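>>> Generate coordinates for the sequence data below:
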Amino acid sequence: MTASPGRTLDALARLVRGHGPRGVAVVAWTMLGCRRVRRQLARGGLSAVRLTAPPSGGTDTLVRQALCRSGGNCLESALVRQRWFAERGLPRTVVIGVSAPAAGFHAHAWLDGDPDPHRDGLAEILRHPVPAAWLR
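Next up, the predicted model:
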């Protein structure tokens, strides 16, 4: 189900009032970035992920909210946020963890240092540092 045009315009107006044009640019970059990461992961795995630099402005909360609306999974979201932080000179490592098969196997990705209740009981299997090209 998609949002009605009126609801979409109301959400856009709230975004502009709260964050200005830069906020709109950050949300657009975030949502497009999530789609790009999804395609890139499918085609070539982690080493294939390339994201352009995000626009200036915005907050991590704004990026997280846009990611929630983008429908991305935890790995896609972690990689987009990793790029956003890297542009701001904050290198963050993506961590991937898995549960034991006996516990009903599942996997989860997060940024190192973030509180994340979904990672409890998971064993880390991979740490993906920020690509050097993403750091200023």
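
>>> only C-alpha atoms for contact and neighbour calcs from this point on.
Will do.

>>> What is the lengthiest helix in the chain packed up against?
Secondary structure assigned by DSSP state H gives helix 5-44 as the longest helix of the chain. Judged by 3 or more C-alpha pairs under 8 Å, 6 or more residues apart in numbering; DSSP states H and E, the packing partners of helix 5-44 are helix 60-70, helix 74-87.

>>> What residues sit buried inside that helix?
15, 19, 23-38, 40-41 (16 or more other C-alpha atoms under 10 Å).

>>> sorry, back to before: can you redo the helices and strands packed on helix 5-44 as TSV with distance to residue 5 and mean neighbour count?
Below are the helices and strands packed on helix 5-44 laid out as TSV (distance: least, C-alpha to C-alpha, whole Å; neighbours: other C-alpha atoms under 10 Å):
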stretch	distance to residue 5	mean neighbour count
helix 60-70	16	16
helix 74-87	26	23
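
>>> would you list those in a markdown table and tack on distance to residue 11?
Below are these laid out as a markdown table (distance: least, C-alpha to C-alpha, whole Å):
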| stretch | distance to residue 11 |
| --- | --- |
| helix 60-70 | 12 |
| helix 74-87 | 21 |
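
>>> Here is the second sequence; please produce its structure so I can put it next to the first one:
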Amino acid sequence: CLGEFLKLHFHEKLPKLSKPVHIIHAGSSIQYISDWKGLLKEFANYQPKILILEDLLAGEIPTFITTQNFYGKKVRSRFLNINELIEEVQALGFELTYRSRCTQNFLSKKGGALPMKNFSSQYQLRYGAHLMFRRVES
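Next up is the predicted model:
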């Protein structure tokens, strides 16, 4: 129940809207999208003032795709070079206003590093990222 937030909406598919939106928030999702650049372009078409990308599997690593073991299921997952991601969003008319490390609980370790010891060192990402962008007014 959204209670007093009557104007707050959640969508499973991107809707056609006649007006710009204020905020777009994508949490723990970009890494599962094959055409993540296309999705970012679709987000930009909504002309949000703020774009929040939370819990990203992104860092100072080369971009690569792997299979994630997720509670017994195999899920394709993409790890992104964070600079490539930031440049992609900036090219859509946004500026980075906030960047922080994303900590999670993994393998019963509170705020521990990502369990990536099975990858060669160049692909190991210790922590994901949170990014927030502001649309640059032209």
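
>>> Just give the TM-score of the two.
The TM-score (TM-score structural alignment, normalised by the length of the first structure) is 0.29; 71 aligned residues with a C-alpha RMSD of 4.9 Å.

>>> before we move on, the earlier item: run the angle between the longest helix of the first structure and helix 60-70 for me.
Computed with axes from the mean of the first three to the mean of the last three C-alpha atoms, to 10 degrees, the direction of helix 5-44 of the first structure lies at 90 degrees from that of helix 60-70.

>>> Check the burial of residue 110 of the second structure by counting its neighbours.
10 (other C-alpha atoms under 10 Å).

>>> For it, which non-adjacent residue is closest in space?
Using C-alpha to C-alpha, 6 or more residues apart in numbering and skipping residues adjacent in sequence, the residue nearest residue 110 of the second structure is residue 104, 6.7 Å away.

>>> looking at it, that neighbour is touching residue 56, isn't it?
No - look at residue 104 of the second structure against residue 56 with C-alpha atoms under 8 Å: they stay out of range, at 11.4 Å.

>>> for the host helix or strand of residue 65 of the second structure, packing partners?
Mapping residue 65 of the second structure onto the secondary structure by DSSP states H and E places it in strand 64-70. The elements that strand 64-70 of the second structure packs onto, with contact taken as 3+ C-alpha pairs under 8 Å, 6+ apart, are strand 73-81.

>>> So which bits of the strand it packs on are buried?
77-81.

>>> Turn these into CSV, columns for distance to residue 69 of the second structure.
Below are those laid out as CSV (distance: C-alpha to C-alpha, whole Å):
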residue, distance to residue 69 of the second structure
77, 10
78, 13
79, 14
80, 18
81, 21
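
>>> ok, of these, which one's closest to residue 24 of the second structure?
Nearest to residue 24 of the second structure, judged by C-alpha to C-alpha, of the buried residues of strand 73-81 of the second structure is residue 80 at 19.8 Å.

>>> so that closest one sits right up against residue 58, yeah?
Yes - applying C-alpha under 8 Å, one finds residue 80 of the second structure in contact with residue 58, separated by 4.5 Å.
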